[in-house]
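> The sequence isn't on hand, but the structure is:
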């Protein structure tokens, strides 16, 4: 981030916005009840986009070792609740729908939140 001018400031701004809107929450790093897992994250830069030029991607598919499962591989998938994909795509094209932050609105049970931690050191 140090190589790209202003990226660290933009990244921190996104983190602070997610904190203020309660998309993410601060936790005591010493609180380790149950399973604890830290997810790596990085910036994706889209300079040609009008609205969101920088977004944060949390990589739950990352592995610490080749023989160890990623967080995504350990999660219970559950039943597929989506309707027919073809019908959904047609409806998306008919109505204007803003899905920019849709995945940030997914809530987790408090006992399961410790496996979705990430580190952010502003300085």
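Received the coordinates, thanks. This is a predicted model, so every value here is computed, not measured. Numbers count the residues shown, from 1 in each chain.

> contacts and neighbour counts: CA atoms only from here.
Will do.

> what's the following helix or strand after the longest helix along the chain?
When the chain is parsed with DSSP state H, its longest helix is helix 7-20. Going down the chain from helix 7-20, the next helix or strand is strand 41-45, by DSSP states H and E.

> Give me the distance between the residue most central in space within the chain and residue 11.
The residue lying closest to the centre of the chain (CA atoms, centre = their mean) is residue 58, at 4.3 Å. According to CA to CA, to the nearest Å, residue 58 and residue 11 sit 13 Å apart.

> now swap in residue 31 and tell me
25 Å.

> The two - which one has more neighbours?
residue 11 (19 against 9; other CA atoms under 10 Å).

> so that one touches residue 57, yeah?
No. In this structure, residue 11 is not within contact of residue 57 by CA atoms under 8 Å, at 11.0 Å.

> hey, what's in contact with both of those two?
Taking CA atoms under 8 Å, 6 or more residues apart in numbering as the criterion, residue 11 and residue 57 both touch residue 43.

> hmm, back to that, so what's the residue nearest to the centre of the chain closest to, chain neighbours aside?
residue 41 (4.3 Å; CA to CA, 6 or more residues apart in numbering).

> Kindly report the same for residue 2.
residue 8 (6.9 Å).

> Determine which residue of the chain is most distant from the centre point.
Largest centre distance within the chain, by CA atoms, centre = their mean: residue 94, 27.9 Å.

> buried sites along stretch 68-86?
70-71 (16 or more other CA atoms under 10 Å).

> take a look at this one as well, against the first:
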């Protein structure tokens, strides 16, 4: 007789059966526990359907926007200066030096086994220093709230520009179990969504694309907040481990995308009367 067989498509009935001398009609009813084909197709169209971007901001996003407007400034060098978007007191942060030192030791071990990788890493850090995007400090008062950010690298051989990217891990836990990223407001997504960008290519015959070099690092972090962007670095493991502070918006900090994109909007607003076309494009 036929048997029940449990397959990846559900239960089926299969097997041979003895036909009676007089032919009879057999009926088999099948009730699947999987979604029906109609439901699958319907779900596909819902996924593909264009959703109008959300216009309203959450309470935290509104607070983040207000924080930006109240603290943004233009420095003497005409660069935008921003404050970190704390939603909780930095007092929640514990000690982070020991953890960052351990991560630094692991990094050095990796670089020691790969000379070309070490050269690229050292070159990246030297460029970071010469541009003024990070600077050496003598010491930090560890009794005051602060944060050491561990760092490592990601290799992208297929990239035409930056084959090595140094990643700063602001999600690393401090001794209190709290990370810098946990006490920062992320902020709303204010850049144009991807589908709108793609569709805009169908509206004109020609398109121009551009890139802002080191975009995050074009915006300066207020000196009062740089103690939360400390890193450990030395070129050789025979040197003393040195403390540097990152002076600009840092990739890997949860608020960085909002601070950078919002600063572009701010630049456009500051210059829209003088350069309306450029402001609109920006």
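Now that the structure is in, tell me what you want to look at. Model, not experiment: these values are computed from the prediction.

> After superposing, what score do the chains get?
Here the superposed chains carry a TM-score of 0.79, computed using TM-score structural alignment, normalised by the length of the first structure; 120 aligned residues with a CA RMSD of 2.7 Å.

> Mind giving me the packing neighbours of the longest helix of the first structure?
Secondary-structure packing of helix 7-20 of the first structure (3 or more CA pairs under 8 Å, 6 or more residues apart in numbering; DSSP states H and E): strand 54-58.

> So which bit of the second structure is the strand it packs on matched to?
The aligned range for strand 54-58 of the first structure in the second structure is 164-168, by TM-score structural alignment.

> compared with the first structure, how much does the matching stretch deviate?
In this overlay with the first structure, the average offset of stretch 164-168 of the second structure from its partner residues is 0.7 Å by mean CA distance after the TM-score superposition for the first structure.

> buried sites along that stretch?
164, 167-168.

> quick one: the residue in the second structure that residue 16 of the first structure lines up against from residue 150 of the second structure, how far?
Applying TM-score structural alignment, one finds that residue 16 of the first structure aligns to residue 126 in the second structure. Distance of residue 126 of the second structure to residue 150 of the second structure, computed by CA to CA: 17 Å.

> Which secondary structure state does residue 87 of the first structure sit in?
helix (DSSP: H, G, I helix; E, B strand; the rest coil).

> how deep is the match of residue 16 of the first structure tucked in, by neighbour count?
Neighbours around residue 126 of the second structure, by other CA under 10 Å: 14.

> The one 10 residues further on too?
Using other CA under 10 Å as the criterion, residue 136 of the second structure is surrounded by 16 other residues.

> Quick one: map it onto the first structure.
So, by TM-score structural alignment, residue 136 of the second structure is matched to residue 26.

> Kindly provide the distance from the residue nearest to its match when sequence neighbours are not counted to residue 74 of the first structure.
Among residues not flanking residue 26 of the first structure along the chain, residue 19 sits closest, at 7.7 Å (CA to CA, 6+ apart). Residue 19 of the first structure sits 26 Å away from residue 74 of the first structure, going by CA to CA.

> cool, residue 61 of the first structure as well?
From residue 61 of the first structure to residue 74 of the first structure the distance is 10 Å (CA to CA).

> same check, this time on residue 34 of the first structure
With CA to CA as the criterion, residue 34 of the first structure and residue 74 of the first structure are 15 Å apart.

> Pull the contacting residues for the aligned partner of residue 232 of the second structure in the first structure.
Residue 232 of the second structure maps onto residue 119 of the first structure when the alignment is built from TM-score structural alignment. Applying CA under 8 Å, 6+ apart, we find residue 119 of the first structure in contact with 38-40.

> Out of the residues you listed, flag the one nearest to residue 85 of the first structure.
residue 39 (29.5 Å; CA to CA).

> count of neighbours near the closest one?
18.

> And for the one 4 residues further on?
Residues contacting residue 43 of the first structure under the criterion other CA under 10 Å number 16.

> In contact with it: list those residues for me.
11, 54-57 are the contacts of residue 43 of the first structure under CA under 8 Å, 6+ apart.

> at 10 Å instead, please
1, 7-8, 10-11, 53-58 (CA atoms under 10 Å, 6 or more residues apart in numbering).

> Check the gap between residue 141 of the second structure and residue 166 of the second structure for me.
26 Å.

> let me redo that: residue 61 of the second structure
29 Å.

> those helices in the second structure, which residues are they?
37-48, 59-71, 97-112, 115-130, 194-200, 256-271, 276-281.
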